[in-house]
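Peer 1: coordinates only, sequence not included:
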């Protein structure tokens, strides 16, 4: 026994078969040893080993000399958290026992405040990139709502243009004029040209080239189909008792509508063939068939409206089941199959400011990920200006993105995922166990602020435009013991309320489009985009109408009423001066909102000089009876319903009937007998004049 004590006092460790040399009480007192005070660098353990030498975990020693060093190694690695902190501060752990007794190894439980990523040195070495601290130094800790946060530096809002519609506020824009900002005569002319080329390429027999006037009429029916849904397209033209929808029959025949739909094309077919030959190469453009109309709609969205300060970026699904490589499947979306778009919208009203089509096989240009490139591509800073606040969800949020936006004088806010690379500090278990609703923890890293908030589940936010806690509260429902429900105020971080208020810009735009969507079933993927572009143009033009009405202190129209007027004016587009010049007709402009009521009400509209000239040319001896505008003998059987159509003198719809005596084109259909109304008004005017 004396020899063993001498060996321990001399710095030697016992043999593997250890025996207790003191009482159990002494074992408990000496089972854990505290780190010794820092001494000079020449100090060492009692066995004479150098404290600066690294220790490597090895096998159990076979000799007494080997057991001395390996025993220390095992003791060193048995304290996981303390060993890492000791190496970081250049401290050594010494065996301090007054009797030189052995130290019994025990596994020490990790304290609750210990980070999860410090579980073991081996695990820490494997996940070195995840263990990188977010903030280096003593300030790297999560704080509570009671600790004050510094006010972030906000950039002044300096837009490149005055936010709102970029139109003449002194002018009264009609519904048609607002829509023509997106589908102008040049845009429709390009659409007609490519459609005619596509019909010629298909060798369609008897296809009459589409004119600008006829394409506007086609768009009126397409928008009308979004207002009134039936089972099949042919039901719009069925004249039976169950349907009897006269609008489409008065604008265009079903055969003509189907012919235009079948040949509809947005790009030049010759350019498409050249592009198809480049498949598999870098020069192949996968969006070639929608590029002309897409670029024109995007240019109009950017030119005629400037967004306000708060913007949102999110994904949008354009529903489609066409076979194409761009089609995506997203389980969480209302429409699981379709084409994914990245959309930039104004959070104030849902105006679609910009959008990009998701390219699944497109590599990241910046090398920072597809989500990073998507946000940067949508934000044209010279066009927008600085001081904007961008709201995104956890798919886009990253520390790299927010720092780069901050460098460009743009603020950002959004939810964030804990597994983002470089966010080791966010992964710490900062929430206390069983935290109640409303518990807040926050961590600041320069311009970045990370907040954790306990709602029904933990919510993690990242922002560069908010303080951690500004004494904000939200209302949450709570179930009482008697089974009833009540609401109670719950503390919430400042980013939470702003995120809930401004993140829904794209969702608002989607809901406005979905209300009266013009989308139809089609096997051609590019026609799906055509219908979506029409929806975007109608919704954006209606939003501008609302802003213009507020500026003039007038009551704006609802979207349904706006679309109804747009359908009527598009059907009467031939009366507008721009289209008349293209057709070479010399007719004076008439109001496009003239309609004849079913009860045969009198119209108080003044007739122009041309009508007076037609009245003077009445042939004597002829009766006022309806006759076809063109001799049916000279017309082919398949064209009798449309050949020789003229504009009705009252309602301005197309008709093949005219008065034999007055030579005036007038409608004769069940719900609109313009022939009778015009002659009754003519007789009353003659009696009044006499």
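Peer 2: All right, it came through fine. Just so it is clear, the structure is predicted and the values come from calculations on it, not from any experiment. Numbering: from 1, shown residues only.

Peer 1: make it CA atoms for all contacts and neighbour counts henceforth
Peer 2: Will do.

Peer 1: My guess is residue 537 contacts residue 176. True?
Peer 2: No: applying CA atoms under 8 Å, one finds residue 537 not in contact with residue 176, separated by 11.5 Å.

Peer 1: ok, these two, which is more surrounded?
Peer 2: Here residue 537 and residue 176 are compared on neighbour count by other CA atoms under 10 Å; more neighbours surround residue 537, at 23 against 20.

Peer 1: State the helix or strand in which that one lies.
Peer 2: If you go by DSSP states H and E, residue 537 is part of helix 525-551.

Peer 1: Which other helices and strands does that helix contact?
Peer 2: When contacts are defined as 3 or more CA pairs under 8 Å, 6 or more residues apart in numbering; DSSP states H and E, helix 525-551 sits against strand 164-165, helix 175-179, helix 291-303, strand 310-319, helix 505-515, helix 559-571.

Peer 1: got another, please set it beside the one above:
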């Protein structure tokens, strides 16, 4: 609303006996402003006149009697609504002014901030053993069926004369081939089916035309039901929403670690999209920006794709304050974090604000992050220009109490001046750290405050996730933004499954020697060759047969064994006779036999006393 329109309203509400006396009933040259109905319904002693004549010359401020703010707001809202516009109800971000900072040190007892939750995994997670089972825990059968259903519907919409029929088993094989391509890189997709440099496993899994047909019609939501842009309820991530919600729900089901970190992530792309962002500090600058809540291990518990719509007031739950665009990211990601369990959240200076620290502390969640000083005025710290003149290792701290919450701000000079803010740790006690002095050309010892040590120890969860994903990434080119993000979520799911696999092994006391490359290879072979869905057995898994097979693999003359899900899928394991006898490959069996499994390609004996063929495929 323009300033002239607001001034016209104020003039209409002004009480001026002189103007009323001067106005004549038959005067039609003057403009007349009629008040809304709700204002006319008030008693005479509580309202102004129903119509007030506005003279051509605008009166001065001394001639006007200013109405109450609530009355003006009600009039503005009614006039905007009558004009067909929505009133601006956007609340202002929460701010704290006149905070009294003073020199001091934050001291919090260990019992006060001790973690009250549990990081132990439940029995249904401990029952998982193979890479396929860990992957299928996150990427469930319901999600596979949803993707198959929407892909078939999309093919009918695009080519009704020649629709496709996609089954969950074929979709699993498509994902398996995609994961295999992330391990072995060739110039293009069709190269994997070449006779010279192609992969035999890929060629045996599905023809190249079937693979490209699935990739062409891969879809996740009904496009005909999407709300058009500009209308209420429109979502920019509608095409990928089922995948995001399903995977995030599974990620959140894993018990949270005590220390969590929030940071941005980039899905690199060269395609054109309104979602593409530029992040100058990332190795790859252009791509889709995501916000991730991760543990110290690199496990992603919650992922949010940046679209520009997340900070709208209608998307914010009732009772959740507006802390600013950057701080609201932390609040949204931490909705899954339980209150009063004393989790610790770490983030960088993009997110750190004083209202965020206070809000999270009132929920029983402690925070620590680097700080931009212009966001918190009045800090009792030296300016950065003065701090640069001090020797390396100089530290200053000030504290304040905001809404009964103790907050500490620490400035420390290393190569540069860094400022941090926390609600549970301060500068004391300091610790000696090694730094290289360029002037003296030697390693020296400098004082480092505790807050810096704690921050460096727990902040790198999202960066660790990025480094793990960058080793083996699905890099198939596509012009569709939601397909590119789908590949990204596949990589996040596989890394989460691998980290969970290591976490289960550590809790059960099992020595885990499977690397990420071996995990992805086992998963890809299982997805390509498995015939039936695997239902985990109740209780803890039996590692006797699998452990003995691993020992046999270490021998130079040992045969190549199929992955456990393929070995136990009970599909097309036909016994075939060989011309020569070979040693039975079942552990602890020393017999020789002519029978081998056609699918697994291992020799297994069948006699009247024992059946190694049956035991190999069941145990």
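Peer 2: Received it, and whenever you're ready, just let me know what you need. Everything numeric in this text was worked out from a predicted model, so none of it was measured.

Peer 1: Need the TM-score between these chains.
Peer 2: The TM-score (TM-score structural alignment, normalised by the length of the second structure) is 0.68; 474 aligned residues with a CA RMSD of 4.1 Å.

Peer 1: could you give me the residues in the second structure that the helix holding residue 537 of the first structure aligns onto?
Peer 2: Mapped onto the second structure using TM-score structural alignment, helix 525-551 of the first structure spans residues 481-507.

Peer 1: By how much does the matching stretch deviate from the first structure on average?
Peer 2: On superposition with the first structure, the mean distance recorded for stretch 481-507 of the second structure (mean CA distance after the TM-score superposition for the first structure) is 0.9 Å.

Peer 1: Quickly note the distance from the alignment partner in the second structure of residue 380 of the first structure to residue 412 of the second structure.
Peer 2: With the correspondence set by TM-score structural alignment, residue 380 of the first structure lines up against residue 335 in the second structure. In this view, residue 335 of the second structure and residue 412 of the second structure are 32 Å apart by CA to CA, to the nearest Å.

Peer 1: Check residue 124 of the second structure too.
Peer 2: 46 Å.

Peer 1: cool, and residue 368 of the second structure?
Peer 2: Spatial separation of residue 368 of the second structure from residue 412 of the second structure under the definition CA to CA is 15 Å.

Peer 1: Residue 597 of the second structure too?
Peer 2: 66 Å.

Peer 1: Those two - which one has more neighbours?
Peer 2: When neighbours are counted by other CA under 10 Å, residue 412 comes out ahead of the other of residue 597 of the second structure and residue 412, with 25 against 18.

Peer 1: which residues sit in contact with the spatially most central residue of the second structure?
Peer 2: Centroid-nearest residue in the second structure: residue 303, 1.2 Å away (criterion: CA atoms, centre = their mean). By CA atoms under 8 Å, 6 or more residues apart in numbering, the residues touching residue 303 of the second structure are 248, 290, 291, 292, 293, 333.

Peer 1: ok, the aligned residue in the first structure for the first one - contacts?
Peer 2: Across the two structures, residue 248 of the second structure finds its equivalent in residue 298 of the first structure, going by TM-score structural alignment. For residue 298 of the first structure, the residues meeting the contact criterion (CA under 8 Å, 6+ apart) are 353, 354, 355.

Peer 1: mind running it again at 7 Å?
Peer 2: Under the criterion of CA atoms under 7 Å, 6 or more residues apart in numbering, the contact partners of residue 298 of the first structure comprise residue 354.

Peer 1: I'd like to know how far it sits from residue 184 of the first structure.
Peer 2: 13 Å.

Peer 1: And for residue 364 of the first structure?
Peer 2: Residue 364 of the first structure sits 35 Å away from residue 184 of the first structure, taking CA to CA as the criterion.

Peer 1: Repeat that for residue 536 of the first structure.
Peer 2: When CA to CA is the yardstick, residue 536 of the first structure and residue 184 of the first structure sit 14 Å from each other.

Peer 1: Tell me which of those two has more neighbours.
Peer 2: residue 536 (22 against 15).

Peer 1: What residue in the first structure is paired with residue 39 of the second structure?
Peer 2: Residue 39 of the second structure maps onto nothing in the first structure when the alignment is built from TM-score structural alignment.

Peer 1: Go ahead and name everything in contact with the helix or strand containing residue 680 of the first structure.
Peer 2: Assessed by DSSP H and E, residue 680 of the first structure sits inside helix 674-689. Counting by CA under 7 Å, 6+ apart, the neighbours of helix 674-689 of the first structure from elsewhere in the structure are 600, 602, 650, 666, 667, 668.
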